[in-house]
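K.L.:
pasting the sequence and the predicted model now:
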Amino acid sequence: MRTSFGTILVLLGCLLAAPAVAAYALVGEVTDQQRYLDAVEPLADDPAIQQSVASQIDTALGDKVPEAAQPLVDQSVNSFVRSEEFRQLWLSVNKEAHPEVLAMLRGEESGSLSVRGDAIVLDLGDVTTQLRDRMSAEGVPFADQIPRVDASVELISRPAVRQLVPAFDLLETLSVVLPIVALLLLVGGVLIAARRGRVLIVGGIGLVVVMLLLVLFQFIARSQVTARSPRPELAGSFYDALTSQVQTMAWIVCGVGGLAVIVGGIVASAQGRRTAPPTPPPSRRASFSR
C-alpha cells in the first residue's frame, strides 16, 4: 500500500517536473536583466543579425558613396558589424529594451518596442558616429560626409507574441511554487514507499520521458514562432537565446532521471536479497549399517 501511494506521488511529481523546469528557467532568464543580457549578448555575433544590419546600412548609403569607394565602404561596414563597438551598442540597446521585452511578454501595451507591419522591431538607433569613426580609421574617402544611418533588428512576429503571452503569464505565476511542489512530491513519494528501489526506477524513467517531451515541445514551439515571423532566422536566434536555459536544465534533469534508474536498480536488488526467504538446509537421511 505504501509503495503504491508513493508511486502515485512520484508520477504526479514527474508530470509537474516539465512545467516546473520551464517556468523556473524561462522566467528567471527573462525577468532577471543580467541573465537576459548574458543570453542575448552572443546574438551580436550571429551572422543573420550582422547581415541584417549590414544590409540596412548599405541600403541607407545607397548611391551616396562614390563607386570607387564602394569596396572600402563595404569592407568598413562588414568590419563594423563584427566589431566590439557593435557588440557594446547591441548590449546597450538590449539593456534599455529589457523592460519593454518584459512588458511585451506580459501582454502590456506600454512597451516602447516599435511595431512595423506585423513584427516586433528592436531599434539600434543612429549608428552614423560609429561608422564615421571606423571609416575614417580605415581610410575611406568622404567618411565624414556619410548620411544619417538608422539600424534595427526584427525580433519576432506580433501574432507569435500573442500566442506566448498566456503561457508566459502562467509560467511566471507558477515559477516559484511549481518547482517546490514537484520536488516535494518526488522526494516524498520515495520516502513513503516501502520498496524505494522500484519507486526510484519509476520516477527516473518518468523524469527522462517528461524531459524529452519538454525538449520536443520546445522544438515545436520554435518552429511555430519562426514560421509566423517575417524574418525566421532572426526570430529563431532570439527564441534560442531566451530558451537556452530551459533546454540545458531539461537535459540535466534527464541525466538525474537516468541516475535515479541506476540507483533504484541497485536499491531494489539489495532489498530483494534482504527479503528473500532463507534456503532450507538439505535433509539428510540416517543410514543404518547391518
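P.N.:
On my side now, so go ahead.

K.L.:
going forward, measure contacts between C-alpha atoms and count neighbours the same way
P.N.:
Noted.

K.L.:
give me the most central residue, this protein.
P.N.:
residue 243 (1.5 Å; CA atoms, centre = their mean).

K.L.:
please compare the first structure with the one that follows:
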Amino acid sequence: MDPPRAPGPQGSGAPYGDGPLTPSERRDYARLRKRETLHHRRLRYAGASVLLVLAFVLSPLAVVAAWADSQVSDTDRYVQTVAPLAKDPAVQNAVTDRLTTRVVDNVDVKGITDSLSNALARTDAPPAVVDKSHLLAGPLKNAITSAVHTVIDKVITSDQFAQLWDGANRKAHAALVKTLTGEGNSAVEAKGDSVVLDLGTVIDKVKEKLVADGYEKAANIPDVDKTIPLFQTDKLDDAQNTMRLLNVVGTWLPVVVIVLAAFAVWAAPAHRVALMVTAIGIGVMMVLLLVGLVIARRIYLDSVPTTTLPSDAAAAVYDTFVRFLRNSTRTVLVTAVITAVAAYLYGPGRGARFIRSASSRATGATGRAMARSGLRTGATGHWLETRRRWTTGIVIVAAVVALVLWNYPTAAVVALILCIAVVVLAVLAVLGAASTGEGAEEQRTRS
C-alpha cells in the first residue's frame, strides 16, 4: 500500500497536493507521458508521410515542367535542342527525299516529252521515232530525280544548311510558344493533328543552287509545300493544354517539391531517416519517369505513319527533343542517390561507422605527418578542428548552392561538385589534424 500523503493547501485545486508523487502516481504519470509522446510522434509521422507523398507525386511533373519552361523561355536552350537534327543522317535523308519529290513533282515531264514529239514531227522524223518518244518520260524523270536529289543532298548535308537551320530556329523561337499555346505566327505551327516546320528559307536556297548548277528552269518552279511534319497526334489539343499548364508552373513547381520535402524531413521525428526516405522516394520516381519516356517513345513511333516521316527520322526527332529532359531526370536521380548515401553515412550503421572511422584515421594520419615534418597549421588548424561541424555544414551548403545556381546541371556536374566537396572536406580535416605536433601525437597515442 502506498504511504499516506499530506493533503495540499486548501483551494489550491491540485488533486494530489504538493508532496512527492507516490509510486502508483509515478507509474500513472509515466504511462500518460508515454501515451502523449507516442500520440505526438504518430501525428508527426502522419504529417511527414502526407508531405512526402505529395513531394513524390509532384517530382516527375516538376522535372517535366521545368524542362518545358526552359524550352519556351530560353532561346539558346531551344536552339541547342533542335540543332542536332540538322546533322542527323536520318533526318537529312528524310528532308532530302521529301524535297526531291516535291521539286520533281512540279516538273512537267509529260509536257517535255510532248514538246519533243512535236519537234520531231516537224522535222519529218520517222513515225516510229515520233510515236515512241513518250517512252523517254520514265528515264527523263529518273534522270531529273537523280540530279535534283544530288544537288539537294549537297545542300542539306552542308555546314551552310546547319547554319540556316540554327538561324531559322533562332528567329522562330516563338514557334515553340505557337506549338504550345496556338498563338502568334512562326515557322513551327500546329496544323490539325500535326506539328510542322516551315522550311521556306531552305527550299529557296535549294532552288538557287539548282539554278547555279545549270538548271535554269528551276527558277520557274512554283512554290511547293514548304513544311516538314515533326509530330502527328490526335491528342495535340490535350498536349497543348497540358503544356500551357506546365509553362505556368514550370518555375514554381520544383520549388514547391523542395519545400514539401524539406518540411517532411523537419516534421519527421527521425530527420536522418526521413531524409533517406525522401531521397530514395524521389529517386524511384525519376526511374519511373525514365521508363515513362521509353514507353512514350514507343507510342510516338507507332503513331507516326512512315508516309509522314520514316521511322529512323521520327526516332531521331523524338530522341533529340527529349534528350535534355532525360538529362534533367538523370541529374535529379544522381542527386537523390548521393543524398541517400550521405544520410546513411551519418547514421549508426556498421558500414557507416567503418567508413567514418577509416576516413578520420586517414586524414588524421596525414595531418600528423604534416605536423611532424614542420608543416603545422597552428591556431588556424585548431580553429578548423574545433569547429568541424560548422565547416562541414558550410561546405555542404556551398555545394548545394553551386548546384542550384548552375545553369542546367547534368549528372556529370553533380559528380564534379560532389568530388570538389569531398576534397575540400578532406583538406580541412587534414589541416585541422596538423594544428600542433604535440596534440597530434597525443591524439595518435590515444587512438
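P.N.:
On my side now, so go ahead. In this text the structure is predicted, and so the values were computed from the model without any measurement.

K.L.:
residue 115 of the first structure - that's part of a strand, no?
P.N.:
Yes. Secondary structure of residue 115 of the first structure (DSSP: H, G, I helix; E, B strand; the rest coil): part of a strand.

K.L.:
quick one, what contacts it?
P.N.:
121, 158 (CA atoms under 8 Å, 6 or more residues apart in numbering).

K.L.:
can you check residue 130 of the first structure too?
P.N.:
Contact analysis of residue 130 of the first structure by CA under 8 Å, 6+ apart lists 80, 85.

K.L.:
state the distance from it to residue 122 of the first structure.
P.N.:
From residue 130 of the first structure over to residue 122 of the first structure the distance is 18 Å, taken as CA to CA, to the nearest Å.

K.L.:
quick one: the helices in the stretch 251-400 of the second structure?
P.N.:
Remark: helices assigned in the stretch 251-400 of the second structure by DSSP state H, counting those that start in this stretch are 253-267, 271-303, 311-345, 350-372, 378-386, 388-405.

K.L.:
quick one, the fourth one and helix 378-386 angle?
P.N.:
Going back to what we said before, that points to helix 350-372 of the second structure. 170 degrees (axes from the mean of the first three to the mean of the last three CA atoms, to 10 degrees).

K.L.:
buried set for helix 350-372 of the second structure?
P.N.:
352, 360, 363, 364, 365, 366, 367, 368, 369, 370, 371 (16 or more other CA atoms under 10 Å).

K.L.:
which of the residues you listed sit farthest apart?
P.N.:
352 and 371 (28.4 Å; CA to CA).

K.L.:
summarise which helices and strands the lengthiest helix in the second structure is packed against.
P.N.:
The helix that spans the most residues within the second structure, counting by DSSP state H, is helix 23-73. Packing partners of helix 23-73 of the second structure (3 or more CA pairs under 8 Å, 6 or more residues apart in numbering; DSSP states H and E): helix 75-82, helix 174-181, helix 236-249, helix 253-267, helix 271-303, helix 311-345.

K.L.:
what helices and strands are in contact with the fourth one?
P.N.:
Contact partners of helix 253-267 of the second structure among helices and strands, from 3+ CA pairs under 8 Å, 6+ apart: helix 23-73, helix 271-303.

K.L.:
same check on the last one?
P.N.:
The elements that helix 311-345 of the second structure packs onto, with contact taken as 3+ CA pairs under 8 Å, 6+ apart, are helix 23-73, helix 75-82, helix 89-105, helix 271-303, helix 350-372, helix 411-433.

K.L.:
which residues are in contact with the shortest one?
P.N.:
The set of residues that contact helix 75-82 of the second structure without belonging to it, under CA under 8 Å, 6+ apart, is 70, 71, 72, 166, 169, 170, 173, 320, 321, 323, 324.

K.L.:
contact partners for the first one?
P.N.:
Same thing as residue 70 of the second structure. 77, 78 are the contacts of residue 70 of the second structure under CA under 8 Å, 6+ apart.

K.L.:
counterpart of it in the first structure?
P.N.:
Under the alignment defined by TM-score structural alignment, residue 70 of the second structure corresponds to residue 28 in the first structure.

K.L.:
can you pull the contacts of the alignment partner in the second structure of residue 200 of the first structure?
P.N.:
Counting by TM-score structural alignment, residue 200 of the first structure corresponds to residue 275 in the second structure. Contacts for residue 275 of the second structure (CA under 8 Å, 6+ apart) come out as 265, 339, 340, 343.

K.L.:
hmm, 6 Å instead?
P.N.:
residue 265 (CA atoms under 6 Å, 6 or more residues apart in numbering).

K.L.:
distance of it from residue 419 of the second structure?
P.N.:
21 Å.

K.L.:
likewise for residue 349 of the second structure?
P.N.:
According to CA to CA, residue 349 of the second structure and residue 419 of the second structure sit 23 Å apart.

K.L.:
what of residue 394 of the second structure?
P.N.:
16 Å.

K.L.:
what does residue 139 of the second structure give?
P.N.:
66 Å.

K.L.:
got it, and residue 271 of the second structure?
P.N.:
In terms of CA to CA, residue 271 of the second structure sits 25 Å off from residue 419 of the second structure.

K.L.:
and the two? Which one has more around it.
P.N.:
More crowded of residue 271 of the second structure and residue 419, by other CA atoms under 10 Å: residue 271, with 15 against 12.

K.L.:
that one contacts residue 262, correct?
P.N.:
No. With contacts counted by CA atoms under 6 Å, residue 271 of the second structure stays clear of residue 262, the gap being 10.0 Å.

K.L.:
by how many degrees do the longest helix of the second structure and helix 253-267 diverge?
P.N.:
If you take the same axes, to 10 degrees, helix 23-73 of the second structure sits at 170 degrees to helix 253-267.
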